[in-house]
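In: sequence isn't available, so here's the structure alone:
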């Protein structure tokens, strides 16, 4: 009897151990599959970037002969020197920096001014304005009416055309409104009893408490401003007002040879003329530098941004 009981216990332990091994192998196989998929995604996304950088750093002869596959061949910075000597590149760079910094600053101010009253339950027009805000996310007047309004206001060929038409984003206002709603109502009531008005409550209490959210919204607005191409294409006809994105469009699609013609160094121009594709890729790399420098600094805010609104309670 005792022997039978021991055999049964041994069988139970053996089956439990087999089950544990099977589950462990399943988890390991799943982890391996995840790693393979992540590595494949990294390869697909990183290869074009590495290829563009390698083309920009290689010699024109190597590029023309198709010898550049992954890493630079016959390292050369001549094309960079030629492109960086083109004045219009730096003019468009300055315009983009101005539009990004000024536009983002104004965006954040007006987003807070719009979101705060919409988050207060005692605001009588709260429900109607929230509906109108959401309505604009799905329906708009269309491109031609918007263009007619902007030009009718005299904003064509003006720097304000890059700022005023996109003063706020309805989606970002909703995010900011939710952040304000997450603040305890008792805090606002206590501040009111102490004699603080709404402006003081907004600037000294509400905004400091939602700094992580504002950091994410600043990132969203800044990236949108930096990449804004369509607004400039519609409203800016003067070359001296156009941002970097329109400069890249002209170089990539229309006239990469104008950079070579404008180069002051005939030697550099003749060397780089062997491959006009290098001109395009160098311009792309120069345009990516600010984003590449900023991304490591704002990575934690990107993670927070993806979690906004994901957890309630």
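Out: Structure's in. What do you need? The structure presented is a predicted model; accordingly, all values stated were derived computationally and were not measured.
In: hey, let's count contacts and neighbours off CA atoms from now on
Out: Will do.
In: let's verify the spatially most central residue of the chain: helix, strand, or coil?
Out: Most central in the chain under CA atoms, centre = their mean is residue 223, positioned 3.9 Å from the mean C-alpha point. Following DSSP: H, G, I helix; E, B strand; the rest coil, the label given to residue 223 is helix.
In: included below, for side-by-side comparison, is a second structure:
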């Protein structure tokens, strides 16, 4: 033990820890800089943004664009729609993925390899954009919530991770449950799921982020603007479809709005996910690690 302590207190190890800390801090800074720059620009004046003076600290602090965007009814309609779509789609995805993964984790299941192969096949091949559009339309799901929450209900990567996690659970626990008179659903709900909080939280984060940021499905299947999620609002900002003129305001306000409209919209659309992440982050590494032990 003294030898080991001397090793960790040696000059070379202290130098390694210092270098490692510096590198990791550099990675953190490079990762956070774009987002912090966007936040700073969202609170900066038009003159400072045009002059390229904004980096990490806002200059010429103002909230004009925030007031105008938050006063736009289309923004709040999109926000409400996004929340509904995300909650419903994430719940459906968790239910389908958990059920399918639990079935695939049973090695004595007949046709198990065929089911796994079928799932993996969809990772590389799909029907294509036009056939999918025709299918959704013929099923009567166009301009309904089901057009955006059902087509991508199961992500195959998440399915395989969850399957590996279930395979890693001690089989003796399920056998004990059977001896106590529990059926398949009893074992799943009373034994397996309580032990799977880490992987479920991880899948919740994956699906929630993906559904919150999704926009193409809504863009493709929705004709009614009242059904658009907030990501379509952001997409229109970036594409220049919605301008400061359409948001109102005087000439001076329009100049200010046009300078940081995109930054403000990106901050407002990213904020909910940033608020949710700290509550599930503690499960994130554990869930992915445990689910990646087996292939």
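Out: Now that the structure is in, tell me what you want to look at. A quick note: this is a predicted structure, and the numbers were derived from the prediction, not measured.
In: can you give me the TM-score here?
Out: Laid over one another, the chains give 0.87 as their TM-score (TM-score structural alignment, normalised by the length of the second structure), with 288 aligned residues with a CA RMSD of 2.4 Å.
In: hmm, back to that, aligned partner of the residue nearest to the centre of the first structure in the second structure?
Out: The alignment partner of residue 223 of the first structure in the second structure, by TM-score structural alignment, is residue 209.
In: count of neighbours near the closest residue to that match other than its chain neighbours?
Out: Leaving aside its sequence neighbours, residue 209 of the second structure sits nearest to residue 273 (CA to CA, 6 or more residues apart in numbering; 6.8 Å). Number of residues near residue 273 of the second structure (other CA atoms under 10 Å) recorded here: 14.
In: trace residue 273 of the second structure over to the first structure, please.
Out: Using TM-score structural alignment, residue 273 of the second structure lines up with residue 291 in the first structure.
In: how about the helix or strand harbouring residue 80 of the first structure, which residues of the second structure does it hit?
Out: Here residue 80 of the first structure, judged by DSSP states H and E, is contained in helix 78-84. Matched against the second structure by TM-score structural alignment, helix 78-84 of the first structure falls on residues 64-70.
In: and the contacts of that stretch?
Out: For stretch 64-70 of the second structure, the external contacting residues (CA atoms under 8 Å, 6 or more residues apart in numbering) are 42, 75-76, 247-249, 253, 256-257, 260-261, 264-265.
In: stretch 202-212 of the first structure too?
Out: Contacts for stretch 202-212 of the first structure (CA under 8 Å, 6+ apart): 112, 116, 179, 180, 183, 301, 304.
In: save these as TSV, and put in distance to residue 26 of the first structure too.
Out: Converted to TSV, the contacts of stretch 202-212 of the first structure look like this (distance: CA to CA, whole Å):
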residue	distance to residue 26 of the first structure
112	49
116	50
179	41
180	45
183	44
301	35
304	32
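In: and those, which of them are in helices?
Out: 112, 116, 179, 180, 301, 304 (DSSP state H).
In: now the buried members of these.
Out: 112, 116, 179, 180, 301 (16 or more other CA atoms under 10 Å).
In: report the distance from stretch 303-312 of the first structure to the chain centre.
Out: On the basis of CA atoms, centre = their mean, to the nearest Å, stretch 303-312 of the first structure sits 17 Å off its chain's mean C-alpha point.
In: which pair of the ones in helices among the contacts of stretch 202-212 of the first structure spans the longest distance?
Out: Greatest spatial distance in these: 116 and 301, 21.7 Å, computed using CA to CA.
In: re the thing from before, nearest to residue 140 of the first structure, of the ones in helices among the contacts of stretch 202-212 of the first structure?
Out: Among those, and counting by CA to CA, the member closest to residue 140 of the first structure is residue 112, at 22.5 Å.
In: how close does that closest one sit to residue 134 of the first structure?
Out: 17 Å (CA to CA, to the nearest Å).
In: from what I can see residue 275 of the first structure touches residue 65, true?
Out: No - the pair residue 275 of the first structure / residue 65 is not scored as a contact, 9.9 Å apart, by CA atoms under 8 Å.
In: between the two, which one's more packed in?
Out: Higher neighbour count among residue 275 of the first structure and residue 65: residue 275, with 19 against 9, using other CA under 10 Å.
In: what sits against the closest residue to that one other than its chain neighbours?
Out: Closest residue to residue 275 of the first structure apart from its sequence neighbours, by CA to CA, 6+ apart: residue 60 at 5.2 Å. Residue 60 of the first structure makes contacts with 271, 272, 273, 274, 275, 278, as judged by CA under 8 Å, 6+ apart.
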